[in-house]
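Asks: Show me how the following folds:
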Amino acid sequence: MLKTGDKLDGYVLDNMEGAVDQAAFLARTETPVAIIGARGTGKMYIARILHAQAGGGADTLVAIDCREFRGRDDANRRIRQALLAGAGKTLVLKSPQLMSTDAQLKLARQMATRLLADTEKPAYLPAVRFVALFPDSLQALVAAGVLQRKLASVFAAYPIRVPPMRHRQRAILRWAHKILSQECASRNITIKGFTPEAEQAMRQHPWHGNISEIRQRVVRALEQKPGGDWLTPVDLRLYLGDRASSGSLEPPLRTFAGDAAASDGYSPSAREELELVLAERVNQLLLAQTPLPLGTWLEDEIVLATLLRYRGQHAASANFLQTSRRNIGRWLQAISSRQASRDGCPLWQEPARLVADWVRGLGSAGPSPLLAGQGLLLQLLESHRDVATVELRARILGVSRPTYGRRLREWQAMIAPAEQVVAHV
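Replies: Below you'll find the model as predicted:
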């Protein structure tokens, strides 16, 4: 059992349906541990508890963010470096299912045999503890084709499941008040707290984004508040219509049988939520014949979310967006000039939040997030091509008619190979 005095700084200690106690128990073993939970549920918190209960210090926990690997060679190189320097440390692999197939299999082989790869003479792995953070069950990720079965098997012994916030109702307000206190302190402002109506709205909200979503909503509310007042449901954007669709979002069909995760335990991904909300916004604009430039705003939010992910570092952000550092600086002035329009549009507030959530969880390999976001919106617009003119669709994308046609052709050319693969399966 975790003692009260073991509470980690910056977190609210809730029971997480036994995840905390399970982590404390597994800390006594050398078993590789999978921590499973939807985005923002506190998986890294559980990893830190496990590490601390095993007697590790802050300087011996090494987080390896697999989202940042650019490919097989980069993954193998960085993991090898971590293994060679890992004696006495806990290696926490964040989203290892995002690694290439070869990199996953190589890591699995090293963990299973406890032997280092690529050495002239057999050499054992140093005494290192392995923890991996996964967004879904190992079975689901294997069935989806993103996690290799051999890597799943080495983490399959005693997985820890971190429940979503909607299953931790008593902890929602504790997290909200803790986050509010943290954010007010960092801004040196004073807010009295949440109104009773806001607390009631928070209890009823589905919180698909979990703890991360609580922080996002509090931060956005504080950005609009001068301080000294109470936060209301409107400040948190939890009023009717804001998330009604997400609350009723049905899980997609699973591609495998016997999945233990029923719909009650399903949490949509940020990508799924973003697609749903954008589809609603496109439909609203087409019905009202109001061509807001959603495509331009979407690109703005992707750039801003990327800068937030890399803490304002233009070089790292440009690398992630697959563009030049010069472009980042050039784009920011135009993005800033459109900020008032974006922030002043109620229809855009929820997509903006979800873009930040989506970008934070993306891997670095694959197409640029700018292209992926553009393709998503194009797909939604083209689904209405029978009822919406090219002119209207182009204005919603935020471009001219010729540019819309060119981007549509580029997008169709990009997805054609994938469609051909599906057709031959």
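
Asks: Please make it C-alpha for all contacts and neighbour counts, starting now.
Replies: Noted.

Asks: State the distance from Arg170 to Asn319.
Replies: Per CA to CA, to the nearest Å, Arg170 is found 41 Å from Asn319.

Asks: my bad, Ala176
Replies: Counting by CA to CA, the gap from Ala176 to Asn319 is 34 Å.

Asks: These two: who's more crowded?
Replies: The residue with more neighbours, out of Ala176 and Asn319, is Ala176; 21 against 14, by other CA atoms under 10 Å.

Asks: what's the helix or strand for the more buried one?
Replies: helix 169-187 (DSSP states H and E).

Asks: And Ser212, by the same measure?
Replies: Here Ser212 sits within helix 210-224, counting by DSSP H and E.

Asks: And for Val92?
Replies: Using DSSP H and E, Val92 maps to strand 90-94.

Asks: From the contact counts, what lies against that strand?
Replies: With contacts defined as 3 or more CA pairs under 8 Å, 6 or more residues apart in numbering; DSSP states H and E, the packing partners of strand 90-94 are strand 61-65, strand 129-134.

Asks: Proceed likewise with the subsequent sequence, for comparison:
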Amino acid sequence: MPFAVYALGLAVFAQGTSEFMLSGLISDIAADLHVSIPAAGLLTSAFAVGMVIGAPLMALFSRGRPRRRALLFFLCVFATVHVVGALAPGYGVLLATRVAGALANAGFWAVALVTAVSLAGPEARARATSVVVGGVTLACVAGVPAGAVLGGHLGWRSAFWAVALVSVPAAAVIAATVPEARPESIPASAGAELRALAGPRLLSALLTSALVQGATFCAFSYVEPLATRVTGLGQGWVPVLLALFGLGSFLGVTVSGRLVDARPTAFTATGLVLLATGWAGFALTAGSPAATVVFVLVQGMLAFGTGTALISWVFRLAPGAPTLSGSFATSAFNVGGALGPWLGGLAIDAGFGFRSPLWVSALLMVLALGTGWTALGARRAADRSRGDVPAV
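Replies: Now for the predicted structure:
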């Protein structure tokens, strides 16, 4: 495996840490910047909104451009906005850096996956993809808890400095190892790809993905006040819970990668049902430390495992958009990332307490069950039209 592929994974690790780390810093940010906890939670939504807008736009922007130059541009912008975020004098500046960082992150993702596959060659395509995507799950396992520990000892701004510093060696290796050559011929025009993505069958799959991630981010964004103010755990438990959620996400991605191809319908439908049941069960038992520990691990596994299966739907339903389908799947993921913290914050502001985001997550999953039923039927119809009906 070319070393450059691991450099791409390291950059994705830094970006994934940035996307998720605020869940362990939310109370400190709110206190330091004199805003409410729901307002601090919107910083996660702001990053997600930037990804929603940036994923398709940056994918279009980077088509045909030299990969090394594009990767370094996006990564340097990402690191710079985190330096600005670490020095932010107020909430407004920090909010702007979250959007700008997300746009750079979206651009990097638009180039990184295709670069990794190209460098590794067809015989190592899956392995190269797993190295890059693995940076996200590694961020959940190690980066986010480390950010919470660092923030707890040195203040939340230190976590932003750390993300910027981790980006530096990744940029250096990318500059040294990724070829400057332009990408190979693109199989379809941008207009043709966009038309392929406009089909109604794709909408239900994208909407289901957004709802699943909305439920995930709604609960995950407020896990720190939930643990300390509802469950009764000390602040020292927050990094542990974040690490457990990350471990669950890693297990979910690993398991789904091995099972989805064999039984996609059964795996995805089961995941949707278990997620809906799990968020409701978590809400009912959030006062128990033991139950909280178990649900954080299990729900992380179910959320990322089911989310991986949903992304595979998008690719399969949009074969005519080989370079842009991934950006639309990313946008759907981050629509949920923006919607979830906002809805959870509304529930808290309405006086329903820090347990209420879990109930909102359960409600979002009920909606996802409805759209998922439609999406599953659409996928099976598409498979039958090609004479390729998957196992249930």
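
Asks: Would you give the TM-score for this superposition?
Replies: The TM-score (TM-score structural alignment, normalised by the length of the second structure) is 0.29; 189 aligned residues with a CA RMSD of 6.8 Å.

Asks: before we move on, the earlier item: if we go by neighbour counts, what in the helix holding Ala176 of the first structure is buried?
Replies: Ala171, Ile172, Leu173, Trp175, Ala176, His177, Ile179, Leu180, Ser181, Glu183, Cys184 (16 or more other CA atoms under 10 Å).

Asks: Could you export these as TSV, including distance to Lys106 of the first structure?
Replies: What follows is the buried residues of helix 169-187 of the first structure, written out as TSV (distance: CA to CA, whole Å):
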residue	distance to Lys106 of the first structure
Ala171	40
Ile172	40
Leu173	43
Trp175	39
Ala176	41
His177	44
Ile179	40
Leu180	43
Ser181	44
Glu183	42
Cys184	46
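
Asks: quick one on the thing from earlier: what's the angle between the helix holding Ala176 of the first structure and helix 210-224?
Replies: 40 degrees (axes from the mean of the first three to the mean of the last three CA atoms, to 10 degrees).

Asks: If you count contacts, what does helix 169-187 of the first structure end up packed against?
Replies: Applying 3+ CA pairs under 8 Å, 6+ apart, one finds that helix 169-187 of the first structure contacts helix 196-204, helix 210-224.

Asks: any chance of those helices in a markdown table, with distance to Leu91 of the first structure and mean neighbour count too?
Replies: A markdown table is the format used below for these (distance: least, CA to CA, whole Å; neighbours: other CA atoms under 10 Å):
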| stretch | distance to Leu91 of the first structure | mean neighbour count |
| --- | --- | --- |
| helix 196-204 | 35 | 17 |
| helix 210-224 | 23 | 18 |
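
Asks: Now render the ones you listed as TSV, adding distance to Trp411 of the first structure.
Replies: Converted to TSV, these look like this (distance: least, CA to CA, whole Å):
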stretch	distance to Trp411 of the first structure
helix 196-204	39
helix 210-224	31
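
Asks: so which of those helices gets nearest Leu371 of the first structure?
Replies: Across these, Leu371 of the first structure has its closest neighbour in helix 210-224 (24.6 Å, CA to CA).

Asks: Leaving aside the residues adjacent along the chain, what's closest to Leu274 of the first structure?
Replies: Nearest non-adjacent residue to Leu274 of the first structure, counting by CA to CA, 6 or more residues apart in numbering: Leu354, 5.7 Å away.

Asks: residues contacting that neighbour?
Replies: Ala270, Arg271, Glu273, Leu274 (CA atoms under 8 Å, 6 or more residues apart in numbering).

Asks: so Ala164 of the second structure makes contact with His82?
Replies: Yes. The criterion here is CA atoms under 8 Å, and Ala164 of the second structure meets it with His82 at 5.8 Å.

Asks: Tell me which other helices or strands the helix or strand harbouring His82 of the second structure touches.
Replies: Per DSSP H and E: His82 of the second structure is located in helix 67-86. Applying 3+ CA pairs under 8 Å, 6+ apart, we find helix 67-86 of the second structure packed against helix 91-120, helix 156-177.

Asks: Quick one: end-to-end distance for stretch 24-33 of the first structure.
Replies: Using CA to CA, one end of stretch 24-33 of the first structure lies 12 Å from the other.
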